[in-house]
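Next comes the sequence, and after it the predicted model I'd like to discuss.
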Amino acid sequence: MLAAQEPLVRWDWLGSHLDLLGERAVEHLGLTVVSFVLGTLIAAVLTSVIRRWRWTTGPITTLTTVLYTIPSVALFAALIPVFGVGTTVPVIALTTYSLVVLTPFLVSAFDQIDPPVLDAADAMGMTRGQRLRSVELPVALPSVIAGLRVTAVTIIGLVTVGGLFGLGGFGDFIDEGLTRDFPTLIVVGVIGSVLLALAADATLVAIGHLASPWRRPRGSSLDAAEAAT
């Protein structure tokens, strides 16, 4: 007789392992947030360097391009023998990929600002910091948010890849499901990663709308909420 086929989702398993689901979700989110913040800070520094010293554009662009060509699986595999299995490996790898993805977005966002706008700010006597806060950031914000969205979703996907090496997150479910031929774990790992990516993207979109009220259409729900308060 043929063995009974394993169902795609074992609901009884899900109900009895909610604590494990929460643990993996926290691991995935934690690795994402730490790597996202570190990558954003480093990308901001690199962007500032490029804007201040234009001759650094070539070397920095070349470096980020070379790093981007390294397959994620190869990078994880190369770092594990050096740092062992733990949070150090995914944080290094994910931070590297995040700054590689985000830096070109930031450079392009600020390069697209019309020079007359900057000249007008200088003519008003603004300092470099005032010009950045009051003129450059508001103009560049949509492109910056777009870069942050791509970066966040990329990191969440790569955390899943890291799970195949036992580095935590929803990828652990996928790895274990493939090893045990247990489809439920694979489905949970995939759906968990997708939902986390959608939530991160929606959060950044909302932040972008809140941070740029002048770009919202009149009569929007956000405007109504602000008026009510």
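Thanks, I have it.

For the rest of this, base every contact and every neighbour count on C-alpha atoms.
Fine.

who touches V34 in this structure?
Applying CA atoms under 8 Å, 6 or more residues apart in numbering to V34 gives the contacts V91.

Look at T154 and tell me its secondary structure.
Following DSSP: H, G, I helix; E, B strand; the rest coil, we place T154 in the helix state.

Second structure follows, compare the two:
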Amino acid sequence: MILLIVILVLAGLAVAGDRVAAAYAERRIASEVQKEGFGARPDVTIYGFPFLTQVLDRRFPHARMTAHDVREGPLTISTIDGDARDVRVNSGFRSGTIGSVDGTATVSFGDLTKAAGEPDLSLTAAGPDTVKAQVDLEVATATATAKVTKVGNGIRVHAVSVEGFPLSDLGDDLDFTVPVTGLPMGLTFKSLKVSSKGIVLRITGSHLKFSD
């Protein structure tokens, strides 16, 4: 019985020590990654157990990074959520590389229209690549449908129909492109879809360095 208690105590201490080391590594990596274009320190979660073996190797096969309210030129990205693979750090946790990142960047409808210079324009999701908009035509408020597409490194919103009025009456009120060019860490924007939360961009990157 005494031996069993000793084993359980030692096992508990080992688990506690493992988690303390994990928390320290997550904070250190997050602080260095922040310097690569994040306005605030992102949340970093490192997966895998036991953790101490990863620390000794200074290599973490799988981690996740989440950041909020990231400014990208005139655009505010409400959430960046990335799945990181093969994270390697130096002995002082002050620099490293990430083998690959695959994730999403969500832009709210309000932040999108604000960046486009149309803060009064109200958008709602209407399909995987479609939004509805209430547009003031002076004589009346019209409901318009617009497609959302990736054009180069930008998000394009382009009207395709308007209820009860000719499309030409909209002018340029629902035809704009917002560039997405300076994502943190050199991440790139590959595709997009419309969701109830806004425009969800698929972002990727490979062989990313932080805090050289």
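Sure thing, it's come through. Since the structure is predicted, the reported quantities are computational estimates derived from the model, not experimental observations.

care to give me the TM-score?
After superposition, the two chains reach a TM-score (TM-score structural alignment, normalised by the length of the second structure) of 0.24; 85 aligned residues with a CA RMSD of 5.4 Å.

so how far is S100 of the second structure from the nearest residue to A63 of the second structure once chain neighbours are set aside?
In this structure, A63 of the second structure finds its nearest non-sequential neighbour in I46, 4.3 Å apart by CA to CA, 6 or more residues apart in numbering. Distance, I46 of the second structure to S100 of the second structure, by CA to CA, to the nearest Å: 15 Å.

The longest helix anywhere in the first structure: which residues count as buried?
When the first structure is parsed with DSSP state H, its longest helix is helix 18-52. Neighbour-count burial for helix 18-52 of the first structure, counted by 16 or more other CA atoms under 10 Å, picks out 21, 24-25, 27-29, 31-33, 35-36, 38-40, 42-44, 46-47, 50.

repeat for stretch 193-211 of the first structure
193, 196-197, 200-201, 204-205, 208-209.

How about stretch 24-31 of the second structure?
Those would be 25-31, for stretch 24-31 of the second structure by 16+ other CA under 10 Å.

Closest one of these to L112 of the second structure?
Set against L112 of the second structure, the nearest of the buried residues of stretch 24-31 of the second structure by CA to CA is A30 (27.2 Å).

That closest one - that's part of a helix, no?
Yes: A30 of the second structure: assigned to a helix according to three-state DSSP.

where exactly do the helices run in the first structure?
Using DSSP H, helices in the first structure cover 11-16, 18-52, 57-68, 72-83, 88-111, 115-123, 128-131, 137-163, 171-180, 183-211, 221-228.

residue nearest the centroid of the first structure?
The residue lying closest to the centre of the first structure (CA atoms, centre = their mean) is A152, at 1.5 Å.

Excluding chain neighbours, what is closest to the residue most central in space within the second structure?
Centroid-nearest residue in the second structure, with CA atoms, centre = their mean: I80, separated by 1.5 Å. The spatial neighbour of I80 of the second structure that comes closest, neighbours along the chain excluded (CA to CA, 6+ apart), is A105 at 4.4 Å.

distance of that neighbour from R88 of the second structure?
Relative to R88 of the second structure, and taking CA to CA, A105 of the second structure is found at 24 Å.

In which helix or strand does K114 of the second structure reside?
Counting by DSSP states H and E, the element that carries K114 of the second structure is helix 109-115.

wait, what's in contact with R27 of the second structure?
V44.

The helix or strand hosting it: which residues count as buried?
Using DSSP H and E, R27 of the second structure sits in helix 2-34. Neighbour-count burial for helix 2-34 of the second structure, counted by 16+ other CA under 10 Å, picks out 15, 18-19, 22, 25-34.

Compute the first-to-last residue distance for stretch 134-154 of the second structure.
Start-to-end, stretch 134-154 of the second structure (CA to CA) is 23 Å.

gap between S100 of the second structure and A63 of the second structure?
From S100 of the second structure to A63 of the second structure the distance is 11 Å (CA to CA).

Now do the shared contacts for these two.
Going by CA under 8 Å, 6+ apart, residues that sit against S100 of the second structure and also against A63 are 84-85.

which residues touch A133 of the second structure?
With CA under 8 Å, 6+ apart, A133 of the second structure has these contacts: 121-124, 143-146.
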